[in-house]
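Undergrad: Here is the input, now give the coordinates:
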Amino acid sequence: MIRSIRILAWAAAALALWWATSAASPLARQFLAGLEAYQAGRYEQAIDQWEKIVRSGVANPELFYNLGNACLKADRLGPAILWYERAARLRPNDPDLRFNLDYARSLTRDRTEDTAISLARILFFWNYQLSRRAIAVTGLAGNLIFWLLMIAWRLTRRRGFFRTALLVAVPALVLILTAAANLYDDGRRRQAVILPEAVSVRSGHQPTDTELFVLHAGAKVRVVKQQKNHYQIRYSADKIGWIEQQAVGLIDTIQ
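TA: As a prediction, the model looks like this:
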């Protein structure tokens, strides 16, 4: 059972403004139309309205979360997981979001070995509890504080400033290195979600090429290469092949 949708703060403010001025903005009208459709059980209509907001340039974790809920209600498992994953990049420690994402993942048909992933979550827990933006901003802020403390130490020669600077330097350096690693990883190995109910992963670009294996809706993969209308994807160490671009949704890109 998924947890309920949430009304965006900006949409609530827009609704109040609408009552005051009798002229809602197009985005507010689209959100409210989608909310009304969702509550009436017209999930495809809700998806259509909310995706229009996304295509206008709005990147909001609450909106992505609601889209995930609507897609799951509409039995569109692949898109549901994609929207939850996009929301999780912006707000990774949201309990309702994690609950719904875990529930949606439990419905998928494909399984991989999670030992390495679980170990990474333990050793690098901050990278899974904070958003990537928060990691980068906090690391840069720590770096700034370090240099301010060093300047204060140079001017006053008080050891307290120097000791505090060293304490700040370690987590700041770790966060900056983490942000750099995330940036490199995003550019080199983009993550994506399988959208159709089932898709053949082949040895090449042609429909006649050998079918290596089949993936199903919601499976999470890494994009290794891009050629024309195809991606080379990696699902696990022994499962690498080619699929059409339209069969996957990139988590870091709104298509």
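Undergrad: only C-alpha atoms for contact and neighbour calcs from this point on.
TA: Fine.
Undergrad: what's near enough to touch Q49?
TA: Counting by Cα atoms under 8 Å, 6 or more residues apart in numbering, Q49 touches Q30, F31, A33, G34.
Undergrad: Would you confirm that the third one contacts A46?
TA: The reference is to A33. Yes. Using Cα atoms under 8 Å, A33 makes contact with A46 at a distance of 7.2 Å.
Undergrad: Give me the neighbour count for K52.
TA: Using other Cα atoms under 10 Å, K52 has 14 neighbouring residues.
Undergrad: Repeat that for D209.
TA: A count of neighbours around D209, defined by other Cα under 10 Å, yields 12.
Undergrad: Could you report the distance from it to L35?
TA: Look at D209 and L35: by Cα to Cα, to the nearest Å, they are 45 Å apart.
Undergrad: likewise Q227?
TA: Applying Cα to Cα, the value for Q227 to L35 is 39 Å.
Undergrad: distance between stretch 15-24 and the chain's centre?
TA: 32 Å (Cα atoms, centre = their mean, to the nearest Å).
Undergrad: Please generate a structure for the following sequence too, so the two can be compared:
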Amino acid sequence: MKKFLFYSLLCCQFLSAQPLFDKANTFYRSEKYSEAAKAYEEILASGKFSAEVYFNLGNTYYKLGKVAPAVYNYEMALLLRPGDEDIKNNLTFAEQLRIDDIKEVGEAGFAVLLADTFPGFNHNSWAKIAVAFMLLACVGIGFYYFGSRRLVRKLSFIFASFAFLLGIVAGGFAQLSFTSSNSKREAVVFAENLPVKSEPKAQSADAFSIHAGTKVRILETLDRWFHIQLQNGNEGWVLASEVKEIKRQR
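TA: Okay, here's the model as predicted:
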């Protein structure tokens, strides 16, 4: 891996975890990677979730040669900070440790096009933009109603209308992004060698096998089984306990 960055916990809600975070970073710099991983995991176990902790933990597991937790923690960091180039770069390095080399089949749809065109934007980003445009529209309406000159009123009306339309569009993008992200469930394989079954039964035939660090999409859940799909479109069933879902912690 060419580049490692350490983030500092700056948010007030993480101030109580800062000493442990600094301790974990010190372990990492001293190449005591097992101790560093334990300290970062302790922060997460206390309910302090942040892209910084997940990113540094991913770096630590990469150094330990543990591909599955490295990929998982980078994915979690990217979930909290979409589009971050440092996280994406380190995730790419970690993925090179995987055994499986699965060729991705491109997805279609406007939500995919939106994400590809604006890779650093999620539903929260679009929602903030929508609110900003609506506030600008309100300002324009204010100038329209209270402006004394005809030209000012005319330009204010045009400005308010344009800002309102952009706010509606951004709001639509926020809803689309939110729906897409919440309907898409993904997980990372933690088992070293995981047989993918043709049916959700232990005695069913193996369709194929996947290995630690491979990312899968969860299509449905049935008892203790996940119906999964690979990036190349292959599908099957795996035990839910053998993978770890990438989702926001509460």
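Undergrad: Pick out whichever of Q227 and L35 of structure 1 has more residues nearby.
TA: Taking Q227 of structure 1 and L35 together and counting by other Cα under 10 Å, L35 has the greater number of neighbours (24 against 11).
Undergrad: The more buried one maps to what in structure 2?
TA: Taking TM-score structural alignment, the alignment pairs L35 of structure 1 with N25 from structure 2.
Undergrad: Spatially nearest residue to that match (excluding sequence neighbours)?
TA: Excluding its sequence neighbours, the residue lying closest to N25 of structure 2 (Cα to Cα, 6 or more residues apart in numbering) is A36, at 6.7 Å.
Undergrad: Map that neighbour onto structure 1.
TA: With TM-score structural alignment as the criterion, A36 of structure 2 matches A46.
Undergrad: And what about that match, helix, strand or coil?
TA: Assigned with DSSP: H, G, I helix; E, B strand; the rest coil, A46 of structure 1 falls in the helix class.
Undergrad: Tell me how many other residues crowd it.
TA: A total of 26 residues lie near A46 of structure 1 under the criterion other Cα under 10 Å.
Undergrad: quick one: it and R29 touch, right?
TA: No. Taking contacts as Cα under 8 Å, A46 of structure 1 lies outside contact range of R29: 11.9 Å.
Undergrad: Which stretches in structure 2 count as helices?
TA: 18-29, 33-45, 51-63, 67-80, 85-95, 110-117, 123-146, 150-183 (DSSP state H).
Undergrad: Which residues in the first one does the neighbour count mark as buried?
TA: Of the residues in helix 18-29 of structure 2, those with enough neighbours to count as buried (16 or more other Cα atoms under 10 Å) are Q18, L20, F21, D22, A24, N25, F27, Y28.
Undergrad: Determine which residue lies closest to the centroid of structure 2.
TA: For structure 2, the residue nearest the mean C-alpha position is L79 (1.6 Å; Cα atoms, centre = their mean).
Undergrad: Structure 1: which residue goes with that one?
TA: So, by TM-score structural alignment, L79 of structure 2 is matched to R89.
Undergrad: And for A212 of structure 2?
TA: By TM-score structural alignment, A212 of structure 2 lines up with A217.
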